[in-house]
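A.B. asks: Mind folding the following:
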Amino acid sequence: MHTHDTPVYDESFWDARYGEKHRIWSGNPNPQLVAEASDLEPGTALDVGCGEGADALWLAGRGWQVTGVDISSVALARAAEHEGGLDDGHPPVSWAHHDLTEWTPPAQAFDLVTAQYMHLPTEQRVPLFERFAEAVAPNGTLLIVGHSLSDLQSEARRPVHQDLYFTAEDIVQLLGPGWETVVAEDRPREASGPDGAKLAVADAVYRGRRVG
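C.D. replies: Predicted coordinates:
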């Protein structure tokens, strides 16, 4: 149950957030996706919480057949608009509107499932990540990236509720047998602060391969 202190990241929240300005993200793919997926053979990919579409479009540009899912219809319309502004030559992205806290993706249907910075309360996040894992095909890859709890000590804009954070080891423990851990670490990177200054932050990065 949510209390008055727990943020509620529902459709109205995200529609309002994306409605604040024409673009709220950089338009560049997330750095850990680039780091971890560049060596993968293209296949089918599910980008959950795809937002304005930068990750999905980067994957499509590398030959992946991508399904991009988000709770915000505003974000999805913007993602489709960005895709329309690109040159032809990449597989078209399938944009889908779903509440990820309720939606179950098809089982073992994707060679890559990627979830970038999905910070939800534990009671929602754990079953969510379990469903993402079930969507990975045999020998496929699950990539989950989040802000490290250590970022709360930086000047970066981060959620203040500790229950919204997870570690890579949390994902390892959640998945259990049937998964080969390829990466499970806190990875430092550089980000831009509110005033444009460079900040040292870190990401919790989990990359696993389904073997069972």
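
A.B. asks: contacts, neighbours, all on C-alpha from now
C.D. replies: Noted.

A.B. asks: tell me which residues in stretch 99-115 are buried?
C.D. replies: Neighbour-count burial for stretch 99-115 flags 100, 105, 108-115 (criterion: 16 or more other C-alpha atoms under 10 Å).

A.B. asks: Tell me which residues are up against that stretch.
C.D. replies: 11, 33, 43-49, 70-71, 124-125, 128, 131-145 (C-alpha atoms under 8 Å, 6 or more residues apart in numbering).

A.B. asks: measure Ser29 to Asp99 for me?
C.D. replies: Not quite, residue 29 is Pro, not Ser. 22 Å (C-alpha to C-alpha, to the nearest Å).

A.B. asks: Likewise for Asn139?
C.D. replies: Asn139 is 27 Å from Asp99, by C-alpha to C-alpha.

A.B. asks: next up, for comparison:
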Amino acid sequence: MSATPSPQQPADFWEARYRDSGRVWSGRPNALLVREASELTPGTALDLGCGEGADAVWLASRGWRVTGVDISATALARAAAHAADAGVGDRVSWERHELGDSFPQGVYDLVSTHYLQSPVRLEQDKVLRQAAEAVADGGTLLIVLHAGWPSWQSEPPFEAEFPTLDGVLSRLGLPAPGWTVETSERVRRPSVSPDGVEGHREDNVWRIRRTGA
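C.D. replies: Okay, the predicted model is just below:
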């Protein structure tokens, strides 16, 4: 989803989103992370746009050493508390970055980003390319993005362009000899509106392994 640019600064927008409400997300890991990463051998992981930390905590509970990154200090504080409560606080480190302007250092066995989409400014292509560069040889890049508005969304709240399976692969520009696409799929899942209207939403998922060839 590429949104019409907003004059509001991204850091201000997301900090207000978390600061001005209680817990925003469910506290459960994203289902497509569980599906795609359950069989991977634990190593080091980078969770970009980690929010309140559910994915990072799930990875840490399975033996990964995780770096969780988000733009919101409030979200990161909640994530750290979640990790401590889950008994994995020593396996996760947290870094605040405004992705597109700064990016964590190092390479990782898994770089995962779910729903790196925003109604305010976000250099999505740049960040996804940086994510690919941060994957170690033999490691995995996992990207999940919304493919459209939920079925119950009769009137979109803002103008947006949603990425396609082939479009993201094309924009990443990963060399065929050095990368293998293991998953490139559109997935439909149940989705319930804030008012309780049942429907569905479609997501695109890419799991790409760096072969080092």
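
A.B. asks: circling back to that earlier point, rebuild the buried residues of stretch 99-115 of structure 1 as a markdown table, extending it with secondary structure and distance to Arg23 of structure 1.
C.D. replies: Below are the buried residues of stretch 99-115 of structure 1 laid out as a markdown table (DSSP: H, G, I helix; E, B strand; the rest coil; distance: C-alpha to C-alpha, whole Å):
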| residue | secondary structure | distance to Arg23 of structure 1 |
| --- | --- | --- |
| Leu100 | coil | 22 |
| Pro105 | coil | 27 |
| Gln108 | coil | 33 |
| Ala109 | coil | 31 |
| Phe110 | strand | 28 |
| Asp111 | strand | 29 |
| Leu112 | strand | 26 |
| Val113 | strand | 24 |
| Thr114 | strand | 21 |
| Ala115 | strand | 20 |
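
A.B. asks: give the contact list for Val201 of structure 1.
C.D. replies: Shown in contact with Val201 of structure 1 (C-alpha under 8 Å, 6+ apart): 148, 150-151, 154, 156, 188-191.

A.B. asks: Figure out the helix or strand that the counterpart of it in structure 2 lives in.
C.D. replies: Mapped onto structure 2 by TM-score structural alignment, Val201 of structure 1 lines up with Arg201. In this assignment (DSSP states H and E), Arg201 of structure 2 forms part of strand 198-210.

A.B. asks: buried stuff in stretch 19-39 of structure 1?
C.D. replies: 29, 32-33, 36-37.

A.B. asks: Now do that stretch: which range of structure 2 does it align onto?
C.D. replies: Against structure 2, stretch 19-39 of structure 1 falls on residues 19-39 (TM-score structural alignment).

A.B. asks: distance between the ends of the matching stretch?
C.D. replies: First-to-last residue span, stretch 19-39 of structure 2, C-alpha to C-alpha: 35 Å.

A.B. asks: to the chain's geometric centre, what's the distance from it?
C.D. replies: 10 Å (C-alpha atoms, centre = their mean, to the nearest Å).
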